[in-house]
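Colleague: Got a sequence here, can you build the structure:
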Amino acid sequence: MRKIARPRGLSRRGLLGAAARLAPLAAVPTVSLPGSAAAATDPYAALARASVTEFRSAWDAYRRLAWGRDELRPLTGAGSDFFIPGSTLGLTIVEALDTLYLMELDEELDAGVQWVRDDLVLGQDAPVQVFETIIRLVGGLLSGHLATKDTVLLDRARELADRLLPAFTRSPTGAPYRYVNLATGAVSGKENHLAEIGTCITEFGELSRLTGDRKYYDAAKKALHAVYERRSRLNLLGTGMNVETGAWTGTTATLDPPVDSFYEYLWDGWELYRDEDLRTWYSTLTAAVLEHLTERRSGRLWFRQADMRTGAATGHAQSELTAFYAGLLAQSGRVAEGEAYHASWAAALRSFRLPPESLDYHGMRALDPSYPLRPEYVDSCLFLWLTTGKELYRRRAAEMFRRQKQYCKVVNGYTVVRDVTARPMKLGDLTPAYWFSENAKYYYLLFARARRFDYRSNYLTTEGNVLRGLR
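Modeller: Alright, predicted model coming up:
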């Protein structure tokens, strides 16, 4: 989940001007487009073709067995619902739109857009999770619109955002409620997590940019500020808050879920929209994280849990979702720390064939042995490569691609793993929609020298939706 590349010397997600940095960044790697002499001898060309083949395998299975449903269950050969039991919002289709565009699978892209135009029903009388709906559906519709220029996709993104706005506008603090009914606007879930409160400013900001209506950006920024102004004297944050009272409901400082992408979107908001407040908030909070949460274990960099008020250590678990932070650190100028953190995850993979959902980095043992096809390790491979130009990160991604194919590939595409420590691994029965938006896209961009992607100036959301850099 995360992203940006940049013009030479600038930082991550599709910069619009000269970004202030915490440290100087390396030059962007040279990328040769298909047809060039360099491309003809590209050692990753076979992997590029394989990445499209594997995507098509999963996509064809979805079209055949679950078209229009939120997600595919590849073992049982059926569809499943993500947001609303017994109903669909076409999650996999929306998530895949810009991946289809980048891979030049235009007939499939047309079919996806047609489904959104004819069959996507947004005003359903049911509560949906605001955070997931924004990053996955609003973001997917926006990136699909930017790829195709189809106004229907923008109209649907705006309609959906309007249906979600009561979660923000009815909150006394401005931090959104966790759920909202798409038909009635009724809100619920007053106790919310930081990632769910703060991960919306790029999608809502883009909607404001495209429509000229600031209400979306303003709502997202107010939500971020509601959290920032309640930081501890150490400039640390907890894990959740009551959106009605502003009281902390979790006082553990951590980078792990349910906090992770809160930090990411502070930086992204600065990079995309040049909002000085967001840069200040990110810098202040990041300095506190690096001061109070970093831990070296056997020479490796990890991030512990601590009490937000005292800084006292409270745990040493790490979620695979937090592997994204390696890319974010590098892209925001902390290149050495970003590389060191990614090296920690690469070392962990010498103990596991696939990264477990969470691990105890003191004993290097799995706390949650599942592998839900998470993309964060490869996400950071992409953005560390774009930041440093080091082929090391493409090689690490290639190894993960091979492992994912070896352990997760089934007849109908790819599926999650219930236990990576079992021999043989125990498989689950789900192709998460984010696999189409993230895993497949990251591999393709790393290996393929994509003609429709600007490697020097781009922005991908936490869900892998491209909001800058589509050619």
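Colleague: contacts and neighbour counts: CA atoms only from here.
Modeller: Noted.
Colleague: what ranges do the helices span in the stretch 1-150 of the chain?
Modeller: Assigned by DSSP state H, counting those that start in this stretch, the stretch 1-150 of the chain shows helices spanning 37-40, 45-66, 91-102, 106-119, 130-132, 139-148.
Colleague: which stretch among these comes nearest residue 361?
Modeller: Counting by Cα to Cα, residue 361 lies closest to helix 130-132 out of those; the figure is 28.7 Å.
Colleague: neighbouring contacts of that closest one?
Modeller: By Cα atoms under 8 Å, 6 or more residues apart in numbering, the list of residues contacting helix 130-132 from outside reads 164, 167, 177, 178, 179, 180, 195, 196, 197, 199, 200.
Colleague: burial measure for the fourth one, as a count.
Modeller: Neighbour count of residue 178, defined by other Cα atoms under 10 Å: 23.
Colleague: Setting aside sequence neighbours, what's the nearest residue to it?
Modeller: Nearest non-adjacent residue to residue 178, counting by Cα to Cα, 6 or more residues apart in numbering: residue 189, 4.8 Å away.
Colleague: correct me, but that neighbour touches residue 179?
Modeller: Yes: applying Cα atoms under 8 Å, one finds residue 189 in contact with residue 179, separated by 5.9 Å.
Colleague: out of the two, which sits in the busier spot?
Modeller: Legend: neighbour count by other Cα under 10 Å for residue 189 and residue 179, higher for residue 179 (24 against 14).
Colleague: State the distance from the more buried one to residue 16.
Modeller: Plainly put, residue 179 is 33 Å away from residue 16 if you go by Cα to Cα, to the nearest Å.
Colleague: Check residue 116 too.
Modeller: Using Cα to Cα, residue 116 is found at 31 Å from residue 16.
Colleague: same thing with residue 305?
Modeller: Relative to residue 16, residue 305 is positioned 35 Å away (Cα to Cα).
Colleague: between those two, who's got more neighbours?
Modeller: residue 305 (22 against 17).
Colleague: show me the contacts for the more buried one.
Modeller: Taking Cα under 8 Å, 6+ apart, we find residue 305 in contact with 252, 253, 254, 255, 293, 313, 314, 315, 316, 317.
Colleague: and the second one, how many neighbours?
Modeller: It stands for residue 253. Residue 253 is flanked by 27 other residues according to other Cα under 10 Å.
Colleague: And for the third one?
Modeller: In terms of burial, residue 254 registers 28 neighbours under the definition other Cα under 10 Å.
Colleague: Excluding residues flanking it in the chain, which one is nearest it?
Modeller: Residue 254 sits nearest to residue 305 (Cα to Cα, 6+ apart), 4.9 Å away.
Colleague: Hmm, residue 373 is touching residue 415, no?
Modeller: Yes: contact status for residue 373 versus residue 415: in contact at 7.4 Å, counting by Cα under 8 Å.
Colleague: Now show me the structure for the sequence below, then we'll compare the two:
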Amino acid sequence: MNFTKSCTNKIPSRLKNRILYAIILIISIGLLTYQLIVLDYQFELTNVFNDKQKVQNNTSQFPKIQYDFPLNETAEEKSIREQRRESVKNGFLHAWRGYTKYAWGYDELSPVSNNGRNKFNGWGATIVDALDTLWIMDLKDEFNASREFVSKLNFTNSNDGTNVFETIIRYLGGLLSAFELSDDHIFLEKAKELGEALLYAFNNDTGLPYNSVHLNPDLRVQHPPYGGGLLAEVGTLCLEFTKLSQLSGDNEFFFIANNITKVISNANKTIPGLYPIKIDQATGNFINDAVSFGANGDSFYEYLLKEFILVGDALDKYRRMYIESVESMYKYLIKESPINDRPELLFLGELSINGYFVGKMGHLSCFVPGLLALGSKFLNRPKDLETAKRLAETCYFLNRMTSTGIGGEEVWFKVVEEKNTTNNEIHKRLPDGIYRLSPSYSLLRPETIESLFILYRITGDKKYQDQGWDIWQSLEKWCKTPAGYSGLHDVNSIPPAKNDGMER
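Modeller: Have a look, this model is predicted:
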């Protein structure tokens, strides 16, 4: 006797019909969900790629953001401007020649010991990262030598794990910039090779990238991170991957980037627009409530605005996410200056893992004034420009308050009434209202000067040129070595000890 048939025959016909209807309903819902996902993706894909005229029209409607500089520059003003420009260019050439002499092919130069070292896969990170600068500075011989080096790179022959975030921002970003400036297709070909090699990093349930992977096909092992990934690392690739899709015609990169933004956007967060810095790649959930526009969070927020600028209204969610983040930053993270003689300043703090405000402002967060200034023009938000100016003054002040005139890694503002005189004494009489400069090292970070540059271009105020020049002179005085420029162990010591690093 057929047991299965016997059991089936014992099921009442009414129940069998209900089971059949339930199965049909489940299948229908599944198909509908799949179609909605596909249609949503195809809609966004059409907006970004297949209707290029629409994207061009959307971005062409952006207002002019650069100040209308007068043409009546005096001879003295021209002389000062050109002298400063040549000083910066000569500084770049000084570091470049030291690198080519002592560390060509390595990722970076140790500018005190004059050795090469590899921190970013050993593919010559300095060379790839400097391609756009070489082109802009009209250093074509150096650019062509670098092109020859890049043409021979093999991104899959490494025996070590590859940091996905660093590889995307340094190598992929450098290659795409070089292609757009030079129109030399070798850079696009190499960018496509690297992008395809990186696809394995997103091979999981959420599509959020692992921190590192082996790009060598024979060593294909993912490295699921202990304790999750960082927001800045997981969420910083939409610009490079969208641009790679636009230039190569391969939409897979855009799909990956867009999916990551959706997962992060949909994850639960305590405060709208403030995304915690630790996220679980396996589940797509945030791990704690720590929030920072500095270390571990910075570039995620930066890319929200810049992705919107890249594609315009074709992906309006980036505009909405950016505005929501800025509004919550105003409400929860930006505070008035506690420095008695500088009440006009603002500072940008953080939230701890428990969601409490901390008066710590890292040098990395000094990109925010430039970001707000750009957003004020692109999105017609005048308040953001005024905030950008006040934050930029703080970043400049944090450089000039040290013995070297170079900013340290992190500064801690007083957010309680009690004055911490002990820490002020330990840290060499810091300004009242700042109780700690720790860590006090410098990694030659560019964020403050970047914001000053953007504010000068937007406002036309030459004080930002002068402030940038002040910082540059301090770098020349304290960081320059016979082969390049070195970071410092302590920006508040004279003379400061060099750390033998030129990594930024």
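Colleague: Any chance you could compute the TM-score here?
Modeller: After superposition, the two chains reach a TM-score of 0.82 (TM-score structural alignment, normalised by the length of the first structure), with 407 aligned residues with a Cα RMSD of 2.2 Å.
Colleague: Show me the one of the helices of the stretch 1-150 of the first structure that comes nearest residue 381 of the first structure.
Modeller: The closest of the helices of the stretch 1-150 of the first structure to residue 381 of the first structure is helix 45-66. By Cα to Cα, the value is 15.2 Å.
Colleague: Output the residue interval of the second structure matched by that closest one.
Modeller: Aligned using TM-score structural alignment, helix 45-66 of the first structure spans residues 82-103 in the second structure.
Colleague: which residue lines up with residue 142 of the second structure in the first structure?
Modeller: Under the alignment (TM-score structural alignment), residue 142 of the second structure pairs with residue 108 in the first structure.
Colleague: Its match: neighbour count?
Modeller: Residues within reach of residue 108 of the first structure, counting by other Cα under 10 Å, total 19.
Colleague: follow-up on the earlier one: tell me which of the helices of the stretch 1-150 of the first structure sits nearest to residue 324 of the first structure.
Modeller: Closest to residue 324 of the first structure of the helices of the stretch 1-150 of the first structure is helix 130-132 (Cα to Cα; 17.6 Å).
Colleague: which bit of the second structure covers that closest one?
Modeller: Aligned by TM-score structural alignment, helix 130-132 of the first structure falls on residues 164-166 of the second structure.
Colleague: So which residues of the stretch 251-400 of the first structure form strands?
Modeller: 252-253, 294-297, 300-303, 305-307, 313-315, 317-319, 358-360, 365-368 (DSSP state E, counting those that start in this stretch).
Colleague: For the second one, name the packing helices and strands.
Modeller: In this case it means strand 294-297 of the first structure. Applying 3 or more Cα pairs under 8 Å, 6 or more residues apart in numbering; DSSP states H and E, one finds that strand 294-297 of the first structure contacts strand 300-303.
Colleague: Summarise which helices and strands the strand it packs on is packed against.
Modeller: Here strand 300-303 of the first structure touches strand 294-297, helix 335-348, going by 3+ Cα pairs under 8 Å, 6+ apart.
Colleague: how much distance is there from that strand to the middle of the chain?
Modeller: Put simply, strand 300-303 of the first structure sits 21 Å off its chain's centre (Cα atoms, centre = their mean, to the nearest Å).
Colleague: Not counting sequence-adjacent ones, nearest residue to residue 286 of the second structure?
Modeller: Using Cα to Cα, 6+ apart and skipping residues adjacent in sequence, the residue nearest residue 286 of the second structure is residue 279, 4.2 Å away.
Colleague: again with residue 232 of the second structure
Modeller: Nearest-residue entry for residue 232 of the second structure: residue 297, 4.5 Å, with adjacent residues in sequence omitted and distances by Cα to Cα, 6+ apart.
Colleague: burial of the one you found, as a residue count?
Modeller: Residues within reach of residue 297 of the second structure, counting by other Cα under 10 Å, total 26.
Colleague: need the strands of the stretch 251-400 of the first structure in JSON lines with distance to residue 431 of the first structure, can you?
Modeller: Shown next, in JSON lines, are the strands of the stretch 251-400 of the first structure (distance: least, Cα to Cα, whole Å):
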{"stretch": "strand 252-253", "distance to residue 431 of the first structure": "32"}
{"stretch": "strand 294-297", "distance to residue 431 of the first structure": "34"}
{"stretch": "strand 300-303", "distance to residue 431 of the first structure": "29"}
{"stretch": "strand 305-307", "distance to residue 431 of the first structure": "31"}
{"stretch": "strand 313-315", "distance to residue 431 of the first structure": "32"}
{"stretch": "strand 317-319", "distance to residue 431 of the first structure": "20"}
{"stretch": "strand 358-360", "distance to residue 431 of the first structure": "20"}
{"stretch": "strand 365-368", "distance to residue 431 of the first structure": "19"}
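Colleague: Please identify the deepest-packed of those strands.
Modeller: Between these, strand 252-253 has the highest mean count of neighbours, a mean of 24, where neighbours are mean count of other Cα atoms under 10 Å.
Colleague: Mean distance between that strand and the second structure after superposition?
Modeller: Compared with the second structure after the fit, strand 252-253 of the first structure shows a mean deviation of 1.5 Å (mean Cα distance after the TM-score superposition for the first structure).
Colleague: which position in the second structure aligns with residue 76 of the first structure?
Modeller: Matched to the second structure by TM-score structural alignment, residue 76 of the first structure sits across from residue 113.
Colleague: Please read the previous query as pertaining to residue 254 of the first structure.
Modeller: Here residue 254 of the first structure is matched to residue 292 in the second structure, going by TM-score structural alignment.
Colleague: which residues touch that match?
Modeller: Residue 292 of the second structure neighbours (Cα under 8 Å, 6+ apart): 276, 277, 298, 349, 350, 351.
Colleague: Please tell me how far the last one sits from residue 357 of the second structure.
Modeller: From residue 351 of the second structure over to residue 357 of the second structure the distance is 5 Å, taken as Cα to Cα.
Colleague: which residues do those two both contact?
Modeller: Applying Cα under 8 Å, 6+ apart, one finds that residue 351 of the second structure and residue 357 are jointly contacted by residue 333.
Colleague: nearest residue to the counterpart of residue 126 of the second structure in the first structure other than its sequence neighbours?
Modeller: Aligned by TM-score structural alignment, residue 126 of the second structure pairs with residue 92 of the first structure. Setting aside the residues directly before and after it, residue 92 of the first structure is nearest to residue 433 in space (Cα to Cα, 6+ apart), at 4.6 Å.
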